[in-house]
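**Q** give me a model of this one.
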Amino acid sequence: MARIHPTAIVDPHAELDASVEVGAYTLIGPHVRIGADTTVGPHCVIEGRTTIGRGNRIFQFCSLGAAPQDKKYAGEPTELVIGDGNTIREFCTFNVGTAQDAGVTRLGDDNWVMAYVHLAHDCQVGSHTILANNATLAGHVHVGDWAIVGGLTGVHQFCKIGAHVMVGFGSAVSQDVPPFMLVDGNPLAVRGFNAEGLRRRGFGPERIGVVKQMHRLLYRQALTLEQARERIAALATEVPAAADDVALMLDFLARATRGIAR
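**A** Purely as a prediction, here's the structure:
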């Protein structure tokens, strides 16, 4: 049997691995599934159609799987899916998705989610991200792998934040942020590219050089977006070691819907 504190209330239809720990006064609903070696602290509410993977650590006072803060929501059987190895600190609120999107709010693997973070309906957050205290993601926001979102940052609905992006403290993100960029402020501005983050993740000089060139083409040479995309595409042939990085950038630019941060 899972190690459940006697004051916790776990619906008999919930599916908890035998190694799951549940703290005092926590409430877990009937459609919840929790994988092996996950710990849930005291005074949490986990409800809705919520699936939580293996090895997560969920701290006290979290609300996971509640109905979305969307007036169009009419009780559809939408979901919240949380992957493996995540740390979710105090007072986080993650809502299920809506029928107007994919119907799933998703958090990947190995994410470090600090206190008071809000993931609204239909957010898609990748893996290895850091969301600092009070980062607030509105509905339908996408965040790529390895991105860092600074504390007290607000992200407008439907915005996309690319992989390896660093968003500074207290920023207002209202446009899409291309991969690798370093941004902050209100209004948001691109300050450079995330060179230190890339070095920490094992990017060699060739790949970092190509990222630097992509930043220059997008922001320093007065090119139209289409001209910049053409020049960026040529980098894959010039530096084959960075072909995947170029492909990541081009795919992001093709899917950007709110214009890119400048």
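**Q** going forward, measure contacts and count neighbours with C-alpha atoms only.
**A** Will do.
**Q** centre of the chain to the strand or helix carrying Ala233, how far?
**A** Applying DSSP states H and E as the criterion places Ala233 in helix 225-238. Offset of helix 225-238 from its chain centre (Cα atoms, centre = their mean, to the nearest Å): 28 Å.
**Q** want to put them side by side, so please do this one too:
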Amino acid sequence: MSISPLARVASNSVVEPGVVLGAHVNIGPFCVISAGVVIGEGTTVGSHSVINGLTTIGRDNTIGQYASIGEVSQDLKYANEPTTLVIGDRNQIGNKATLHRGTIQGHATTVIGDDNHFLTGVHIGHDCVVGNGTLIKDNSGLAGHVILDDGAQVGYMCAIHQFCVLGSHSNVADQSGVVQDIPPFVMGGGNHARPTGIDVNTRAFLALDTRQQDFVHSLYSMLYQQSLSIDEVKIAVKASGMDFAIAAVFERFFAHSARGIIR
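**A** The predicted structure is shown next:
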């Protein structure tokens, strides 16, 4: 066990041998922190939370009450292999959130980046890869193997099907069911989710110059108004890479997308 003298652990919480707690970590009452967990400097864990498995948590995160972090996945093939959950820095994880570690059938790890905001009751399934600056609202869940790219937003009470890819700065409306991939900057809603336009109000879109904004609109038109094939759009994106930096975001999306896009 390695617990910084500057860490604070409530007297009625259980911290097993082998746990590493950095400086200014604060573990609230009635928590259980299992062997193999590493928690970085400045992270706060709310009361009645359980963190177990080979879970590594970075700096300055806030974990709410009754959270379950690093739990065994719901994949029935899981057989207690030493898989992991890795969480970055400055994430806000809400009350009753559940974040599962990976499986050897997937990446063997679930990865959460930096500066994400997960509200109450959010579920992150096994082998998910979540980027930076995302938002998932109350009682929404990512099934296993989902990719949630930088800046993507998921509304209240949404379900994201396994192996889906939600591109950078995409936006899923409340109470939606997503069963196919959503390209960058695209808004989708309904069950099953359908495209509803470009999210022109996201900060990332507003930060683009006019030419790059027009490029995003042109790709949306290719996909949803001109009805070009995915392969044709991929060719257009690749050809535009030298002229538009934002094209790299779409190239990354298409490199991972395998379920087809929402229509």
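**Q** circling back: quick check: next helix or strand after the helix holding Ala233 of structure 1?
**A** Downstream of helix 225-238 of structure 1, the first helix or strand assigned by DSSP H and E is helix 243-255.
**Q** and for the helix holding Ala233 of structure 1, what's in contact with it?
**A** For helix 225-238 of structure 1, the surrounding residues in contact (Cα atoms under 8 Å, 6 or more residues apart in numbering) are 210, 214, 217-218, 242-244, 246-247, 250, 253.
**Q** rerun at 10 Å
**A** Identification of contacts with helix 225-238 of structure 1 by Cα atoms under 10 Å, 6 or more residues apart in numbering yields 210-211, 213-219, 221-223, 242-247, 249-250, 253-254, 259-260.
**Q** please, where are all the helices along the stretch 1-150 of structure 1?
**A** For the stretch 1-150 of structure 1, applying DSSP state H, counting those that start in this stretch gives no helices.
**Q** nearest residue to Gly28 of structure 2 other than its sequence neighbours?
**A** Ser47 (4.5 Å; Cα to Cα, 6 or more residues apart in numbering).
**Q** okay, which residue is most central for structure 1?
**A** The centroid of structure 1 falls nearest to Val125 when counting by Cα atoms, centre = their mean (2.5 Å).
**Q** so who does the aligned residue in structure 2 for it touch?
**A** Counting by TM-score structural alignment, Val125 of structure 1 lines up with Val130 in structure 2. By Cα under 10 Å, 6+ apart, the contact list for Val130 of structure 2 reads 87, 110-114, 116, 124, 142, 146-152, 166.
**Q** top helix in structure 2 by residue count?
**A** Among the elements of type helix in structure 2, defined by DSSP state H, the one spanning the most residues is helix 210-224.
**Q** that helix vs structure 1, average distance?
**A** For helix 210-224 of structure 2, the mean deviation from structure 1 after alignment is 1.1 Å (mean Cα distance after the TM-score superposition for structure 1).
**Q** which bit of structure 1 covers that helix?
**A** With TM-score structural alignment applied, helix 210-224 of structure 2 matches the range 205-219 in structure 1.
**Q** now do the buried residues in that stretch.
**A** Buried residues in stretch 205-219 of structure 1, counted by 16 or more other Cα atoms under 10 Å: 207-208, 210-219.
**Q** quick check: closest non-adjacent residue to Arg258 of structure 1.
**A** With Cα to Cα, 6+ apart, the residue lying closest to Arg258 of structure 1 is Gln175, at 5.3 Å.
**Q** let me redo that: His215 of structure 1
**A** His215 of structure 1 sits nearest to Phe193 (Cα to Cα, 6+ apart), 6.7 Å away.
**Q** just give me the match in structure 2 for the one you found.
**A** That one, Phe193 of structure 1, aligns with Ile198 by TM-score structural alignment.
**Q** before we move on, what about Trp146 of structure 1?
**A** Mapped onto structure 2 by TM-score structural alignment, Trp146 of structure 1 lines up with Gly151.
**Q** my guess is Val186 of structure 2 meets Val216, correct?
**A** Yes: using Cα atoms under 10 Å, Val186 of structure 2 is in contact with Val216, at 9.4 Å.
**Q** what do those two both touch?
**A** Applying Cα under 10 Å, 6+ apart, one finds that Val186 of structure 2 and Val216 are jointly contacted by 198, 200.
**Q** still on that earlier bit, so which bits of the helix holding Ala233 of structure 1 are buried?
**A** Judged by neighbour count using 16+ other Cα under 10 Å, the buried positions of helix 225-238 of structure 1 are 228-229, 231-233, 235-236.
**Q** name the SS class of Asn201 of structure 2, please.
**A** For Asn201 of structure 2, the reduced secondary structure class is coil; criterion used: DSSP: H, G, I helix; E, B strand; the rest coil.
**Q** residues contacting it?
**A** Here Asn201 of structure 2 is in contact with Phe185 (Cα under 10 Å, 6+ apart).
**Q** roughly how far apart are it and Asn171 of structure 2?
**A** Using Cα to Cα, to the nearest Å, Asn201 of structure 2 is found at 11 Å from Asn171 of structure 2.
**Q** now the common contact residues for the two.
**A** By Cα under 10 Å, 6+ apart, Asn201 of structure 2 and Asn171 have these common neighbours: Phe185.
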